[in-house]
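Trainee: Any chance you could fold what I've pasted below:
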Amino acid sequence: MDIHWFESLESTQSFLIEELKASHLQVPVCVGASSQTMGKGSRGNSWIGNQGNLFISVGIARSTLPKDLKLESSSIYLAFLMKELLASLGSNIWLKWPNDFYLGETKIGGVITNLVGENLVCGIGLNLVSAPEGFSTVDISVTPYNLTKAYSALFKNLPSWKQIFSKYRIEFEHSRVFFTHHNYEKIALKDALLLEDGSLECDGQRMYSLR
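Mentor: Below you'll find the model as predicted:
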């Protein structure tokens, strides 16, 4: 996977999407930046970050992903790959449903995915060295570029969704003390049922990751 690194971008996600649409870049590809000024967060929020934190977006063809991975499960899948990588480096990071990175009860990053034609673009923001008020940083020392190289290398031999989900099913229990948002409503995860495709059944509603 080619890695294109920039000193600063408004958003690695927006940049990669536009470059793919214009056929200036081809998948598989990764775009990273040392700093980001107008990053995309969940539910339309911004994810603006300082130098030293992780700001990357990865573009991959859907056809190269595991055959048992459904589109609506992709955010969990791609986020859990990063979580597993960080855990292998000694971090106690965990993944809150569906795509937020946490240490204990504090958010340290997240994932957002977009479908661009037959390609998926996955943006990852992670506080490695600094965080705004109310957030925290990862508990290990790793540089953005080295982490990006290690993450990009994972796409040479991807595990199945079944393999990832078997681990995430256990980790999901940490999410039960939190809430999620669905149709602009705040919904407790305490009694949610995690289904085989990564969606949740809660209060008679079925909820998918939409970002």
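Trainee: Please count neighbours and contacts with C-alpha atoms only from this point.
Mentor: Noted.
Trainee: which residues sit against the top strand by length along the chain?
Mentor: Longest strand in the chain by number of residues (criterion: DSSP state E): strand 106-116. Residues from elsewhere that reach strand 106-116, judged by C-alpha atoms under 8 Å, 6 or more residues apart in numbering: 17, 20-21, 40-42, 74-75, 78-79, 99-102, 120-127, 131, 134-138, 211.
Trainee: ok, of those, which come out buried?
Mentor: Buried members of the contacts of strand 106-116, counted by 16 or more other C-alpha atoms under 10 Å: 17, 20, 40-41, 74-75, 78-79, 99-102, 120-127, 131, 136-138, 211.
Trainee: Go through the residues you listed and flag which are in helices.
Mentor: If you go by DSSP state H, the buried ones among the contacts of strand 106-116 have I17, L20, S74, S75, L78, A79 in helices.
Trainee: Check the gap between the fourth one and T180 for me.
Mentor: In this case it means S75. Distance, S75 to T180, using C-alpha to C-alpha, to the nearest Å: 15 Å.
Trainee: Now for the closest residue in space to L103 that isn't next to it in sequence: which residues touch it?
Mentor: Nearest non-adjacent residue to L103, counting by C-alpha to C-alpha, 6 or more residues apart in numbering: I93, 5.0 Å away. With contact taken as C-alpha under 8 Å, 6+ apart, I93 is in contact with K83, L86, A87, F101, Y102, L103, G104, V138, D139.
Trainee: Sequence B follows; please return its structure for comparison with A:
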Amino acid sequence: MEITFYQEVDSTNSEAKRLVDGGKAPGFAVVAKRQTAGRGRFDRVWQTPTGNLALTFAIPAPPSRPDLPTLALMTGLALHNVLQPLLGDRAQVKIKWPNDMLVNGHKVSGTLIERVGKVLYIGVGVNLVSRPENVPYETFSLAEVVNITVEELAEAVTAHWSATLAQWLETGFAPLCDDYNAHLYGRGESLRISLDRERAEWAEGTCTGVTPEGHICLADSEGHVTRYNAGDIDIIRTLQSV
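Mentor: The predicted structure follows:
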């Protein structure tokens, strides 16, 4: 996949959209070392100071895919399978459903997926040389463990994500589900999940993993399992969002 590198943009998702609007065919990646207006889910601010990785893939939206939401989980698995070998036995990488990356329980990466017409924009931010402060969760930067450049990481993520995407397009998420669950943060532990955007309503239970459809499952004290397809999760033992 072709990668276009920038020193600075407002947002790699926004820049990718401008390129498509200008006639560029989807099937490319945009990378920046700094974002001035990075975004996360629910329009939350995503900080990308100079030296961190901001990366957006622009691809054609696959037609007639009822499993399209599992693209988020596929992206999480692809990122995990780049970061864990990179960090080796020096740190543990886990996937916080659906696709945040945690290193030793601290957030190092987030993903924002947007659809505009027939194009999907998959934005990935990775704390490479610095980590944000004044946020309501613990953070981590890769520089605390490993030395890698933005260009090297962008190329590694793009290559692995593209290969995992090809598999997902052919066979869906089901064949990837066991690998995903093996690296799922909080599996077998007591979790709570928000039921609304404002994080005012919550459900609790023991996480039993995710389904091939991408739903996270929580079991109550009697063993009844409820599936959820959206929400933010916390581990109950800390009640601290990550």
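Trainee: So after superposing, what's the score?
Mentor: TM-score for the superposed chains, counting by TM-score structural alignment, normalised by the length of the first structure: 0.84, backed by 208 aligned residues with a C-alpha RMSD of 2.8 Å.
Trainee: picking that back up, which of the ones in helices among the buried ones among the contacts of strand 106-116 of the first structure sit farthest apart?
Mentor: L20 and A79 (21.5 Å; C-alpha to C-alpha).
Trainee: before we move on, back to that, tell me the buried residues in the longest strand of the first structure?
Mentor: Here strand 106-116 of the first structure shows K107, I108, G109, G110, V111, I112, T113, N114, L115, V116 as buried, counting by 16+ other C-alpha under 10 Å.
Trainee: before we move on, the earlier item: let me know the closest of the ones in helices among the buried ones among the contacts of strand 106-116 of the first structure to L189 of the first structure.
Mentor: S75 (18.1 Å).
Trainee: how close does the closest one sit to G123 of the first structure?
Mentor: Counting by C-alpha to C-alpha - S75 of the first structure and G123 of the first structure are separated by 10 Å.
Trainee: show me what contacts the equivalent of P85 of the second structure over in the first structure?
Mentor: Counting by TM-score structural alignment, P85 of the second structure corresponds to S88 in the first structure. For S88 of the first structure, no contacting residues are found, by C-alpha under 8 Å, 6+ apart.
Trainee: can you tell me the mean distance of the helix or strand where L55 of the second structure lies from the first structure after alignment?
Mentor: Assigned by DSSP states H and E, L55 of the second structure belongs to strand 53-60. Following superposition, strand 53-60 of the second structure is found to deviate from the first structure by 1.0 Å on average (mean C-alpha distance after the TM-score superposition for the first structure).
Trainee: Now that strand: buried residues?
Mentor: So for strand 53-60 of the second structure, counting by 16+ other C-alpha under 10 Å, buried means L53, A54, L55, T56, F57, A58, I59.
Trainee: Which residues outside that strand are in contact with it?
Mentor: With C-alpha under 8 Å, 6+ apart as the criterion, strand 53-60 of the second structure contacts 12-13, 16, 26-35, 48, 118-128, 150, 153-154.
Trainee: Contact partners for the spatially closest residue to V177 of the first structure that is not a sequence neighbour?
Mentor: Of all residues not flanking V177 of the first structure in the chain, K190 sits nearest, at 6.0 Å (C-alpha to C-alpha, 6+ apart). Applying C-alpha under 8 Å, 6+ apart to K190 of the first structure gives the contacts S175, R176, V177, F178.
Trainee: So which of those residues is surrounded by the most neighbours?
Mentor: Tallying neighbours with other C-alpha atoms under 10 Å puts S175 at the head of the contacts of K190 of the first structure, with 20 neighbours.
Trainee: Return the distance of that residue relative to S11 of the first structure.
Mentor: Applying C-alpha to C-alpha, the value for S175 of the first structure to S11 of the first structure is 28 Å.
Trainee: and what of A153 of the first structure?
Mentor: 22 Å.
Trainee: Between these two, tell me which one has more neighbours.
Mentor: Taking other C-alpha under 10 Å, A153 of the first structure and S11 do not tie; S11 has more neighbours (25 against 12).
Trainee: my guess is that one meets G41, correct?
Mentor: No: here S11 of the first structure lies out of contact with G41, judged by C-alpha atoms under 8 Å, at a distance of 10.3 Å.
Trainee: which residues does the alignment partner in the first structure of G76 of the second structure contact?
Mentor: When the first structure is aligned by TM-score structural alignment, G76 of the second structure is paired with A79. With contact taken as C-alpha under 8 Å, 6+ apart, A79 of the first structure is in contact with L95, N99, D100, G110, V111, I124.
Trainee: With distance to I3 of the first structure added, can I get the residues you listed in TSV?
Mentor: Compiled in TSV, these are given as follows (distance: C-alpha to C-alpha, whole Å):
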residue	distance to I3 of the first structure
L95	25
N99	23
D100	24
G110	20
V111	18
I124	14
